[in-house]
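Student: need the 3D shape of this:
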Amino acid sequence: FNACLDVILTSGLPDANLTAAQLVQLPVYSVGHSNGALLQVLIGSYFSEKIPKANAVISYYNRPATEAIPYFEQLSALASQMMPVVESSPINSMARSASDAWKVLNDTAGAMIPTYDQEAVISLNKFVDQLPSVFKQVAQGISKFKPTPSENRDFCKKSYNVQRTLLVKFNFDTIDETDLLEETLKPRVESISGTLEKVSLSGNHMTPCIQEPRWQVGYMYTPADAIAQGLKTLSLNDTRVLSRTITNWFSSLEE
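Tutor: Model (predicted):
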């Protein structure tokens, strides 16, 4: 993200007729949902530079792997049983060489494209390199995220650095952990003279992910069109309230 932001602040957005000078003073705000909200909080805790001016944290969620991933323990047992078969398979040797092949492809692309984003390539290479060890750990029965949720809370409680934070929860979200996050961050935010606000809205954990249904009205407006538009309005109502809530909160920071 920071690499992308640096490019924009250097070159501007020509397609939108915006120069770098017009963008450089704009504040950086962050919005994250569920596991993305967890990443927001961790970034705001592990780093003190190039962090957002404000965070909108939606439906915070950080539970152990056995709770976060359905049937995780059963899948781990299955992976453990299948590992000897996989290791003896020719496909396994192909998978082991996939990382090297990927790096060769990246090197070739880098030589052909001068503006190749090397930072993105490095990040992607690290991701590819981790895959074999992840599969091996699952096969060995390892069933915990690292750091653990409790370790994350302990670290964020003493290291969170974002000055202004909005916590958003929904009234029909059974896996939300926003209240726990509020309890965790409140002392830290107060110690850095920041603000921590929380709102509860109508909706559920999937409300931020709802897409606008596509319905093309025909040549003549029919009862079916009326029903479809009514359902469209209902399905998007909570999402629109969420959008307005966050937008208004960000706008209030500049007053």
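Student: can we go C-alpha only for contacts and neighbour counts from here?
Tutor: Will do.
Student: how far away is residue 71 from residue 143?
Tutor: Between residue 71 and residue 143 the distance is 11 Å, computed by C-alpha to C-alpha, to the nearest Å.
Student: how many residues are close by residue 208?
Tutor: By other C-alpha atoms under 10 Å, 19 other residues sit near residue 208.
Student: not counting its neighbours along the chain, what's nearest it?
Tutor: Once flanking residues are discounted, residue 208 sits nearest to residue 239: 5.9 Å by C-alpha to C-alpha, 6 or more residues apart in numbering.
Student: where does that neighbour land in three-state SS?
Tutor: Secondary structure of residue 239, reduced to three states by DSSP: H, G, I helix; E, B strand; the rest coil: helix.
Student: returning to that earlier point: of residue 71 and residue 143, which one has the most company?
Tutor: Neighbour tally, residue 71 and residue 143, criterion other C-alpha under 10 Å: the higher count belongs to residue 143, 15 against 11.
Student: pull up the gap between the more buried one and residue 134, please.
Tutor: Residue 143 is 11 Å from residue 134, by C-alpha to C-alpha.
Student: could you do residue 183 as well?
Tutor: Note on residue 183: its distance to residue 134, by C-alpha to C-alpha, is 32 Å.
Student: in a strand, residue 254, correct?
Tutor: No - when classified by three-state DSSP, residue 254 is found to be coil rather than part of a strand.
Student: tell me how many other residues surround the closest residue to residue 176 other than its chain neighbours.
Tutor: Leaving out its chain neighbours, the residue that sits closest to residue 176 by C-alpha to C-alpha, 6+ apart is residue 59, at 5.4 Å. A count of neighbours around residue 59, defined by other C-alpha under 10 Å, yields 28.
Student: now do residue 191
Tutor: What residue 191 shows, counting by other C-alpha under 10 Å, is a neighbour count of 9.
Student: next one: residue 170
Tutor: The tally of other residues near residue 170 (other C-alpha under 10 Å) stands at 21.
Student: would you agree it is in contact with residue 59?
Tutor: Yes - using C-alpha atoms under 8 Å, residue 170 makes contact with residue 59 at a distance of 7.2 Å.
Student: give the residues shared as contacts by those two.
Tutor: Contact with both residue 170 and residue 59 is made by residues 176, 205, according to C-alpha atoms under 8 Å, 6 or more residues apart in numbering.
Student: another for comparison:
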Amino acid sequence: MMNWEEVAGNSVLLPSQPKALIHFLGGAFVATAPQVTYSWLLEALAAEGYGIIATPFINDLNHSAIAQRALNRFETAYQRLGLFRRYLPIYGLGHSMGCKLHLLINSLYDVNRSGNLLISYNNYPARQAVPFVEQLNSLVEFDLEFTPSPERTYDLVRNDYKKTRTLLIRFQNDTIDQTQELKPILEERHPHLVSYLQLSGNHLTPVNPKEWNWQPGNNFSVLDAFGQWVKQQFYSDITQLKKEVLRWLDPINN
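Tutor: Purely as a prediction, here's the structure:
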């Protein structure tokens, strides 16, 4: 049985003979403990032979700096674990803000990625993404925005995104997903390397507890029935996500 371990500030789940590595970056407000908030999905991928290096981060306005720190932490763990001793494909897997960070890593730095999987991409300006920023910006002395801004991020991707396979996934009931804005930019950059999927679910589908602890009461009620339905729908959506990720990673065997 594999257990999570901490290596150079990352949460690592490593099969004895990994067939590839996945560098995972999560969403803005659930990225501080990815081994907990994304445990179901990440452990399911590890069970299929993929090594997981999940880098936690705390969100602030400087997304370029967060991306650089995440890359440095990943590379430090990669070296300490001795994974450089044999060739292993490396994939970036991001959810929400984690997608933006992988886009920055793949555009600003000289990295070798076999592919990037971007789930529920989100790139809102600070006034929409962070509470109270719009009120602060109404004052003359304030002009707060992420670095890089959404527009600058798209420029970087348009001009500098390294040639690599990219899978874009959005969910049908995701009201804050911006994949449709990103898709044509990536297709313009590398038209034959971009795949797109729309799946059942919502923005929080990848954010998952390891176990669902809903227990019906002694007398099965309408609330119990609703709880069972939610549980079944949750596992249906995330299981489909896992299958599609695995299919893209290894289309021959999936």
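Student: the residue nearest to residue 176 of structure 1 -> structure 2?
Tutor: Residue 59 of structure 1 is assigned residue 120 in structure 2 as its aligned equivalent, the criterion being TM-score structural alignment.
Student: doesn't residue 95 make contact with its match?
Tutor: Yes - A contact is recorded between residue 120 of structure 2 and residue 95 when judged using C-alpha under 8 Å, the distance being 5.8 Å.
Student: where's residue 212 of structure 2 relative to residue 95 of structure 2, distance?
Tutor: From residue 212 of structure 2 over to residue 95 of structure 2 the distance is 21 Å, taken as C-alpha to C-alpha.
Student: burial check on the nearest residue to residue 5 of structure 2 once chain neighbours are set aside, number of neighbours?
Tutor: Closest residue to residue 5 of structure 2 apart from its sequence neighbours, by C-alpha to C-alpha, 6+ apart: residue 12 at 5.2 Å. Under the neighbour criterion other C-alpha under 10 Å, residue 12 of structure 2 is assigned a count of 23.
Student: please apply the same query to residue 202 of structure 1.
Tutor: Residues within reach of residue 202 of structure 1, counting by other C-alpha under 10 Å, total 15.
Student: likewise for residue 22 of structure 1?
Tutor: Other residues lying near residue 22 of structure 1 total 12 when counted by other C-alpha under 10 Å.
Student: so which helix or strand takes in it?
Tutor: Of the helices and strands defined by DSSP states H and E, residue 22 of structure 1 is found in helix 20-23.
Student: give me the buried positions along that helix.
Tutor: With burial defined by 16 or more other C-alpha atoms under 10 Å, the residues of helix 20-23 of structure 1 counted as buried are residue 20.
Student: what segments of the stretch 1-150 of structure 2 are strands?
Tutor: With DSSP state E, counting those that start in this stretch applied, the stretch 1-150 of structure 2 shows strands at 5-7, 10-13, 20-25, 50-54, 90-95, 115-119, listed in chain order.
Student: could I get those strands as a markdown table with distance to residue 107 of structure 2?
Tutor: As requested, the strands of the stretch 1-150 of structure 2 are arranged in a markdown table below (distance: least, C-alpha to C-alpha, whole Å):
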| stretch | distance to residue 107 of structure 2 |
| --- | --- |
| strand 5-7 | 26 |
| strand 10-13 | 22 |
| strand 20-25 | 16 |
| strand 50-54 | 20 |
| strand 90-95 | 13 |
| strand 115-119 | 12 |
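Student: please identify the most buried of those.
Tutor: Compared across those, strand 50-54 shows the largest average neighbour count, a mean of 27 (mean count of other C-alpha atoms under 10 Å).
Student: ok, and what's touching that one?
Tutor: Contacts of strand 50-54 of structure 2 with the rest of the structure, by C-alpha under 8 Å, 6+ apart, involve 10-15, 18-25, 34-35, 42, 46, 74, 77.
Student: could you do stretch 176-193 of structure 1 as well?
Tutor: Outside stretch 176-193 of structure 1, the residues that touch it by C-alpha under 8 Å, 6+ apart are 58-62, 153-154, 156-163, 167-170, 195-196, 198, 205.
Student: and for stretch 153-163 of structure 2?
Tutor: So stretch 153-163 of structure 2 is contacted by 103, 104, 106, 107, 108, 182, 185, 186, 188, 189, 190 (C-alpha under 8 Å, 6+ apart).
Student: and the gap between the fifth one and residue 148 of structure 2?
Tutor: Residue 108 of structure 2 sits 11 Å away from residue 148 of structure 2, taking C-alpha to C-alpha as the criterion.
Student: any idea how far the residue nearest to residue 62 of structure 1 when sequence neighbours are not counted lies from residue 57 of structure 1?
Tutor: Closest residue to residue 62 of structure 1 in three dimensions, ignoring its sequence neighbours and counting by C-alpha to C-alpha, 6+ apart: residue 149, at 5.9 Å. Look at residue 149 of structure 1 and residue 57 of structure 1: by C-alpha to C-alpha, they are 17 Å apart.
Student: give me the residues contacting stretch 130-144 of structure 1.
Tutor: Contact partners of stretch 130-144 of structure 1, identified using C-alpha under 8 Å, 6+ apart, comprise 64-66, 72-73, 76-81, 83, 96.
Student: near the alignment partner in structure 1 of residue 196 of structure 2, how many other residues are there?
Tutor: With TM-score structural alignment as the criterion, the equivalent of residue 196 of structure 2 in structure 1 is residue 198. Residues contacting residue 198 of structure 1 under the criterion other C-alpha under 10 Å number 15.
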